[in-house]
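1. Okay, structure incoming, though there's no sequence with it:
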């Protein structure tokens, strides 16, 4: 059999409304501890923002008629889910614990524009 053609996940894109970039930075950088990645010039004019930590990259793209994703979501692996839950709570965002996966501690929250985000630790 030949080598696999798919070798990993590069990024997940979530939608956002125009003008929400500062609020998104507050969440992805300040709360989650990611860093902002400069968008290439041809894409920067579209608005939005990109964030990275380790191999995890989240792209927030401006969408006309934006509606937050309530079910679809990125699942982000973290090293200390309890500490992150405290940071999310301190930022005034919801923390909904879910114990449905054995061996995985995880919770769901939402980013400042209402997109569902899962944070999990194995």
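-> Structure's in. What do you need? Worth saying up front: this structure is predicted, and the values here are computed from it rather than measured. Residues are numbered from 1 along each chain as shown.

2. Every contact and neighbour count from this point should use C-alpha atoms.
-> Will do.

3. can you list contacts of the longest helix seen in the chain?
-> Longest among the helix segments of the chain by residue count, using DSSP state H, is helix 81-90. By C-alpha atoms under 8 Å, 6 or more residues apart in numbering, the residues outside helix 81-90 that reach it are 31, 32, 94, 95, 105, 106, 107, 109, 119, 120, 121.

4. What about the residues you listed, which are in strands?
-> 105, 106, 107, 109, 119, 120, 121 (DSSP state E).

5. From residue 44, how far off is residue 38?
-> 8 Å (C-alpha to C-alpha, to the nearest Å).

6. What of residue 30?
-> 21 Å.

7. now residue 101
-> 38 Å.

8. Which one's more surrounded, the two?
-> A count of neighbours by other C-alpha atoms under 10 Å puts residue 44 above the other of residue 101 and residue 44, at 12 against 9.

9. hmm, who's touching the host helix or strand of residue 60?
-> For residue 60, the host element (DSSP states H and E) is strand 56-62. Contact with strand 56-62 is made by 10-18, 46-52, 76, as judged by C-alpha under 8 Å, 6+ apart.

10. Next up, a structure to set beside the first:
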């Protein structure tokens, strides 16, 4: 028995903030929204994906942002994405590079930490 891959990552969000989530994850990060199954859609939240990346945002009535635990997304142009995030009012923070990656962090509109990574080739 072996784990094969991650199917999706779920982050929590407060109720009624789906449009805010769309503005960040769809409009800024470039993920496409996918329909939730009807029996799950009644719970609120949003699902997004691009290529093999699947992110689910689920409503938590006792929402507390994930400030340490986070997804790490590999991007193709870290500087351009961070510039777009900053232009939209999101603060990004550099972190020490990992071998082969440049990295920055941003918090989503709900305070969840998101790591953005670009392969450097070294």
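-> Thanks, I have it. Quantities reported herein were computed from a predicted structural model and do not represent experimental measurements.

11. What mean distance separates the strand holding residue 60 of the first structure from the matching residues in the second structure?
-> Superposing on the second structure places strand 56-62 of the first structure at an average distance of 0.5 Å from its equivalents, by mean C-alpha distance after the TM-score superposition for the first structure.

12. which residue numbers in the second structure go with that strand?
-> Counting by TM-score structural alignment, strand 56-62 of the first structure falls onto residues 53-59 of the second structure.

13. Could you check that stretch and say which residues are buried?
-> If you call a residue buried by 16 or more other C-alpha atoms under 10 Å, then stretch 53-59 of the second structure has these buried ones: 54, 55, 56, 57, 58, 59.

14. How about stretch 103-119 of the first structure?
-> Residues of stretch 103-119 of the first structure classed as buried under the neighbour-count rule (16+ other C-alpha under 10 Å) are 105-113, 115-119.

15. Ok, stretch 6-19 of the second structure next?
-> 11, 12, 13, 14, 18.

16. equivalent range in the first structure for it?
-> Going by TM-score structural alignment, stretch 6-19 of the second structure sits over residues 9-22 in the first structure.

17. can you list contacts of the matching stretch?
-> Against stretch 9-22 of the first structure from outside (C-alpha under 8 Å, 6+ apart): 47-49, 55-69, 73-74, 113, 115.

18. separation between the corresponding residue of the second structure for residue 95 of the first structure and residue 35 of the second structure?
-> By TM-score structural alignment, residue 95 of the first structure lines up with residue 92 in the second structure. Remark: distance between residue 92 of the second structure and residue 35 of the second structure (C-alpha to C-alpha) = 30 Å.

19. which of those two has more neighbours?
-> Neighbours per residue (other C-alpha under 10 Å) separate residue 92 of the second structure from residue 35, with residue 92 holding more: 18 against 11.

20. contacting residues for the more buried one?
-> Counting by C-alpha under 8 Å, 6+ apart, the residues that residue 92 of the second structure touches are 82, 85, 86, 104, 105, 106, 107.

21. Next, see which of those residues are matched by contacts in the first structure.
-> Of the contacts of residue 92 of the second structure, the ones still in contact in the first structure (both residues aligned by TM-score structural alignment, their matches' C-alpha atoms under 8 Å) are 82, 85, 86, 104, 105, 106.
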